[in-house]
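**Q** Structural data only, the sequence is not supplied:
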């Protein structure tokens, strides 16, 4: 059964060329593998405007490709206030992004949509997915591994609800999982 109103998730990092495109692609692939791709819209954006319209960093694309994903179609976007209304969940890749997004939220409903990705990895030793931009290929692969694990945790929490008709958007998720 195809939901007429898919669940919309946006992943947010700094410039939308490294971490958030990885999360967008991984989440979309999880949905496809589970037969729920018509139930989910996965997007990404950056808090800054430095890379608008650019492809993902070539090291991001290479890392994704080495692990069986295709990130070649990505073009960088900047998060805007409209993204709160357009998405059910706003997933920050680190605490700086989380803070910025909460400041940009104009009400409790929007603020309640913001959550850190790594809260979905019970084994994570940090709350922040490190920015690999100034590092080498190995760091991109390491970051992708972190994103895969946490994204799987997020997807596992959302999947039961995605198999049934949509309910009102989730809000108030703050402490390591969705209510």
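**A** Arrived safely, thanks for sending. Just so it is clear, the structure is predicted and the values come from calculations on it, not from any experiment. Numbers count the residues shown, from 1 in each chain.
**Q** alpha carbons only for contacts and neighbour counts from here, please
**A** OK.
**Q** neighbours around residue 54, how many?
**A** 14 (other C-alpha atoms under 10 Å).
**Q** likewise residue 146?
**A** 19.
**Q** start to end distance for stretch 95-115?
**A** Start-to-end span of stretch 95-115 (C-alpha to C-alpha, to the nearest Å) is 9 Å.
**Q** Tell me which helix or strand the nearest residue to residue 105 once chain neighbours are set aside sits in.
**A** Once flanking residues are discounted, residue 105 sits nearest to residue 111: 5.2 Å by C-alpha to C-alpha, 6 or more residues apart in numbering. Element membership for residue 111 (DSSP states H and E) is helix 108-112.
**Q** which parts of that helix are buried?
**A** 109, 110, 111, 112 (16 or more other C-alpha atoms under 10 Å).
**Q** Show me how far whichever helix in the chain runs longest is from its chain's centre.
**A** Longest helix of the chain, by residue count under DSSP state H: helix 137-162. On the basis of C-alpha atoms, centre = their mean, to the nearest Å, helix 137-162 sits 9 Å off its chain's mean C-alpha point.
**Q** Same check on stretch 66-82?
**A** 10 Å.
**Q** List the contacts of it.
**A** For stretch 66-82, contacts defined as C-alpha atoms under 8 Å, 6 or more residues apart in numbering pick out 12, 15-17, 21-22, 25-26, 29, 44-49, 51-56, 60-61, 64-65, 104-105.
**Q** one more structure, for comparison:
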């Protein structure tokens, strides 16, 4: 992974924002999974993790119940999530902005005022070589419970791969 330029001094945590369409399915899953990985590794203070949406349809709402249920079946708690819309003015403070499909990545890059911020936008599946060719994490919103579980599995694998790339630098205090 090419490291984005840090957003501030080395004492600040590495800031990651997961962004999907409505911030009620995919991005809350990734936020919860990455936060859990950081906590289990004792690196929760080295990472600032958030999620957001490209659209404003669900601002203030909880995650979709199927998301909460899929997370619970996998041992995670997604009950505290509240949806919000991504604010392009946040780009300078972020180190990495992770999209779930090419459409979201295109929107985010168009919102970025600076080239350096455009380069912060990455697709989640890029981090897991075995899934990278798929490019897009399917949106489970119009699907069934099994699809939510399958999507969570893809998100877990890719988020774990992302964490494996970040963890050595985080342990050394390098951003």
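**A** Nice, thanks for sending it over. All values reported here derive from a predicted model rather than from experimental measurement.
**Q** circling back to that earlier point, for residue 99 of structure 1, state which of the buried residues of helix 108-112 of structure 1 is nearest.
**A** residue 111 (10.0 Å; C-alpha to C-alpha).
**Q** quick one: contacts for the equivalent of the closest one over in structure 2?
**A** Aligned by TM-score structural alignment, residue 111 of structure 1 pairs with residue 118 of structure 2. The neighbours of residue 118 of structure 2, taking C-alpha under 8 Å, 6+ apart as the test, are 108, 109, 110, 112.
**Q** Give me the three-state assignment for the closest residue to residue 43 of structure 1 other than its chain neighbours.
**A** Once flanking residues are discounted, residue 43 of structure 1 sits nearest to residue 10: 4.6 Å by C-alpha to C-alpha, 6+ apart. Under DSSP: H, G, I helix; E, B strand; the rest coil, the three-state class of residue 10 of structure 1 is strand.
**Q** For residue 10 of structure 1, list the residues it contacts.
**A** So residue 10 of structure 1 contacts 24, 42, 43, 44, 45, 87, 89, 90, 91 (C-alpha under 8 Å, 6+ apart).
**Q** Of these, which is the nearest to residue 158 of structure 1?
**A** Of the contacts of residue 10 of structure 1, the one sitting nearest to residue 158 of structure 1 (C-alpha to C-alpha) turns out to be residue 89, at 10.6 Å.
**Q** Could you give the secondary structure assignment for the counterpart of residue 45 of structure 1 in structure 2?
**A** Taking TM-score structural alignment, the alignment pairs residue 45 of structure 1 with residue 52 from structure 2. When classified by three-state DSSP, residue 52 of structure 2 comes out as strand.
**Q** same deal with residue 77 of structure 2?
**A** coil.
**Q** Return the residue of structure 1 aligned against it.
**A** Using TM-score structural alignment, residue 77 of structure 2 lines up with residue 70 in structure 1.
**Q** With residue 88 of structure 2 instead?
**A** Using TM-score structural alignment, residue 88 of structure 2 pairs with residue 81 in structure 1.
**Q** Repeat that for residue 43 of structure 2.
**A** Under TM-score structural alignment, residue 43 of structure 2 pairs with residue 36 in structure 1.
**Q** ok, now which ones touch its match?
**A** 162, 163.
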